[in-house]
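[1] coords please:
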Amino acid sequence: MIPAALSVRPYWLLLAAGCVSGCMRVGPDFSPQHERWSEHWSSASIGQVSQQAPQPDMRQWWRVFADRNLESLIDQADANNSDVQIAGLRVLEARAQLGIALAGRYPQVQQASGDLFYAARKRSDGFDPRSSGGYLQYGAGLSLGWELDFWGRFSRAIESADATFFAAQANRDAALVLLHAQIADTYFTLRTAEARLRIARENAQLQKRSFDIAQKLFRSGETDELDLQQAKTQYLGTLSSVPDLESQIVLAGHALAVLMGRPPGPLPELEVQPGRQGVIPLVDHAVLQDVPADLLLRRPDVRAAEYQMAAQSALIGVAKADLYPSVSLLGSLAWSASSLTGSPNTLGLLIGPSVTWNVFDHGKITNNVRVQDARLQQLTLSYQSTVREAAREADDAATALIAALQRDAILNDAQLAAGRSLKLANAIYREGYSDFQRVLDAQRALFAQQDAYIVNRSNAAGSLIALYKALGGGWYSTQPLVDPATRLQMQQRTDWGDLLNEPDAASASPASPSAEPSR
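    Just a heads-up that it's a prediction; the model follows:
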């Protein structure tokens, strides 16, 4: 029987180990590496084309277009897009990796063993199991090995895995931002091609009538061949743009189908709402809920870059812990017995601390610390570059939107003037006061100005989309990290515990790694 003092002492040792564990953490504590300009950044261009208002929320900025078709496309893409689904699975992977790191808080070695042997003696007159004195030898044991987190090796590893987990969430948000911008941009590319196709067909019909008139006049000898050939050239030139625009519509539809997780084919969601055929909406401002500097730093890819810095900073501490002695608490409980008559049963307890120190590593540990530090510096520069690029994208988009808005009124007046010019040219030609060339010039100008007006409207919509994307808008989705079919497949294949059933908080990631609680 084990003495009471001996049976209690291991618990005190475990308690002491828990108190000592994590008392020090080597390596740097992470602090965000924001450049001074980024915290107070502002843009006159963004200020000119934006206003602060609660609605529509930047998370669902596409509602500013009030287009049910676009909203339906985005809902379908959220549920079926492969890139978003992969990003959600990477969040689960990072969560499982965090669980591996959390296991470092507990004894690293927890081994139970058991053995059963049959032994027999060999006599000089041969082997006879019945008279050889065979017996059974059996035993069981439990071994524990607990490396104390004296230098913060495991707590730093948890810190790194925690930041990596939130980086994965931010990357999923970034995938949503990109997806929503691609859907909206491709959708308006398709609508623009449809509007341009309508204009091309209308002008081709108009030019066809002029060509028919020129052909009749030439055959009757009332005009020369030059008018005929010029009318034919202009008509065929306009007609040649129709197949290209039809191809653009089909290709844009294919792109939308793939973004929505479907094979290329018809999209019922593209059915045009009554009264909106060939109309490209003009939205002259972006609705923001915060100042551009804060929106910039909360951009999902910027947050992901900052989380990656935090994860790498913690890895420096993990590497530095190898420079110091490893303090472990070892314990073993073993029991053995035999079927031999009179053999004793034994019960042994072994417990105590162990210290190991890799003194002569020939610079391996030191250089590993340097490697981790160099990687942190690379990520720091990459983060700062990401912020600068984000600012450039936002300013460029706002500048392009301003130009498109200014051109809109001018081009509208120009197409109205071109239409009036064509009417006058036709009237003057019919009265015999001008030649046919002025009619052809007026038709060419009308087609060019109408097409330029639609293209500029498309550029305005694209610039607004780019501005929202550059400021990190559009990361909201009601879809879970893993769709139900995939969830069921994974549960049938692997025991995921409660990881697949926990609330999906990926779209509510905090703004800064420095604000994260340790998980």
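[2] contacts, neighbours, all on C-alpha from now
    OK.
[3] Just give the closest residue to the residue nearest to the spatial centre of the chain, not the sequence neighbours.
    Residue closest to the average C-alpha location in the chain (Cα atoms, centre = their mean): Ala175, at 2.7 Å. By the measure of Cα to Cα, 6 or more residues apart in numbering, the closest residue to Ala175 outside its immediate chain neighbours is Val84, 5.9 Å from it.
[4] Quick one: list the elements packing against the host helix or strand of that neighbour.
    For Val84, the host element (DSSP states H and E) is helix 82-102. If contacts are counted by 3 or more Cα pairs under 8 Å, 6 or more residues apart in numbering; DSSP states H and E, helix 82-102 sits against helix 153-220.
[5] Just checking, which helix or strand succeeds the helix it packs on along the chain?
    helix 225-259.
[6] I'd like the structure of this one too, to check against the first:
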Amino acid sequence: MTRLRLTSLTLLAVTCLCLGCTPKLPDPTASIEPEGRFTSSGEVALDEQWWTLFNDPVLNRLVEQGHSENLTIKSAWDRLDQAGAVARQAGSSLLPSLDANAAFTSTRTKTSGITSDSDLYSLGLAAGYELDLWGRVRGANKAADLELLATGEDLKSALLTVTAEVATTWFQLVEQYGQKRIINEQIAINGKTLELVELQFRTGKVGIADLLQQRQLVERNRGELTRVEVTISLLEHALAILLGKEPGEAGELEPASFHKLPPLPETGLKIELLERRPDIQSAWYAVRAANQRTRSAIADRFPKVTLGARASTSSTNSSGLFDDWATSLSANLLGPIIDGGNRRAEVDRRRAITSEALNRYRLTVLEAITEVEDALVRELRQADYLASLEAQLELSTAATERIRDRYTKGSENYQRVLDSILSEQSLQRSILTARRQLYEYRIALYRSLAGG
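    As a prediction, the model looks like this:
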């Protein structure tokens, strides 16, 4: 009894001494606190389901399918389940453990020609618990919880990314459907012009060169139509992959057209972006998790205190198994003395990881703010560019009509007519491309503002 008291007092003294050396957790304070508003802003609140603002039923259906069937999103859900399991594993270390064992041994011995048999039945329970005095286990548990939260934000980022990719791919298809329609119209118009030129050629009013040039223009339209049809097929394949399907299984896609662009959303304060963007939240959780890992590494340099309890019973027959019991209680102190600097090196490594995570977080914040500003500038300038193209088309159409009229009267050469036609038709297709780019810039703005 005296020896047990002495051991307990010694363990208590060492424990109290070590408590005065509890590791202090570093503070990963981020120095980035963006101030002010973005350069441009609308007055309409950011809608979480921003894709519905385009008033496109096909897009709504595609986004819904993408959310449920996209394989990248499904993989993100799997990673979230994995992180949840890891967090539960880390949390189990905070609780006591209890193990049970049962054994049966049968022995046969032969001595001086005499054979004897004996049986032994045994049962036992063993419990253990680590007193987490320095926060090593708690740090690992908090780190796992924070990593679970970061994985949840990564899932949100995956949903946002897939939504934007589906919308972008669909509007690229809408543009190509429009390009196909315009080219078919141009083929019809140029074909009628070709008939006129052929008539004038037969009557001797124009030369063979004018006829050949007009035929080349019609053939050029047909070649462009082939290229557009190839692009449509490739985009439909890409869309099918985004929906988790094989190429050709995306379903019927009805050709659509661009509607009026939704009003510009309210961009808000820059600091609000830190709370909305899932990639920023994930990066910040990663900083905090790395900091907790550093805490665990520091605590690992201090002694571990564990408590144990055992109870066991044994008997030569099963009926007497619970008649006699043996129990024991234990307290253990295990601390490093010489490890060649291994634990200190681990602390330095963890601190470097935390610093790296903090710098990555700062970079993510800067990139997020830049993405919003870039999207705003691009959309504003693209709107001006689109307005300029539409004004050019109006002027070009008027000029083409007058030049064609002068040509039919014999007061204008055909090269002037051809140049005017090419300019007008090129503007028609450029306007459609510019409108698609304007939509893409709006999608980029929604995505950068973490809409959805």
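[7] returning to that earlier point: to which residue of structure 2 is the residue nearest to the centre of structure 1 aligned?
    With TM-score structural alignment as the matching criterion, the partner of Ala175 of structure 1 in structure 2 is Ala158.
[8] Helices of structure 2, residue ranges please.
    2-19, 57-69, 71-92, 136-202, 208-242, 270-276, 278-299, 342-408, 414-448 (DSSP state H).
[9] could I get those as TSV with distance to Ala100 of structure 2?
    Supplementary listing: these in TSV, determined by distance: least, Cα to Cα, whole Å:
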stretch	distance to Ala100 of structure 2
helix 2-19	26
helix 57-69	45
helix 71-92	18
helix 136-202	24
helix 208-242	51
helix 270-276	48
helix 278-299	30
helix 342-408	34
helix 414-448	55
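[10] For Thr316 of structure 2, find the nearest of those.
    helix 2-19 (32.1 Å; Cα to Cα).
[11] Residues touching the closest one, excluding its own?
    Here helix 2-19 of structure 2 makes contact (Cα atoms under 8 Å, 6 or more residues apart in numbering) with Leu133, Trp134, Phe302, Pro303, Leu333.
[12] okay, now the first one: neighbour count?
    This points to Leu133 of structure 2. Applying other Cα atoms under 10 Å, we find 18 residues neighbouring Leu133 of structure 2.
[13] what does the last one give?
    Other residues near Leu333 of structure 2 number 13, with proximity taken as other Cα under 10 Å.
[14] what sits against it?
    Leu11, Pro303, Lys304, Val305, Thr306.
[15] which of those residues show up in structure 1 as well?
    Shared with structure 1 under both residues aligned by TM-score structural alignment, their matches' Cα atoms under 8 Å, the contacts from these are Pro303, Lys304, Val305, Thr306.
[16] Apart from its neighbours in sequence, what residue is nearest the equivalent of the last one over in structure 1?
    Under the alignment (TM-score structural alignment), Thr306 of structure 2 pairs with Ser328 in structure 1. Of all residues beyond its chain neighbours, the one nearest Ser328 of structure 1 is Glu147 (4.0 Å), with distances taken as Cα to Cα, 6+ apart.
[17] Hmm, that neighbour is touching Gln108, no?
    Yes - the pair Glu147 of structure 1 / Gln108 is scored as a contact, 6.9 Å apart, by Cα atoms under 8 Å.
[18] Verify the stated contact: Ser106 of structure 2 with Ser116.
    No - shown here, Ser106 of structure 2 and Ser116 do not form a contact pair, counting by Cα under 8 Å, at 10.8 Å.
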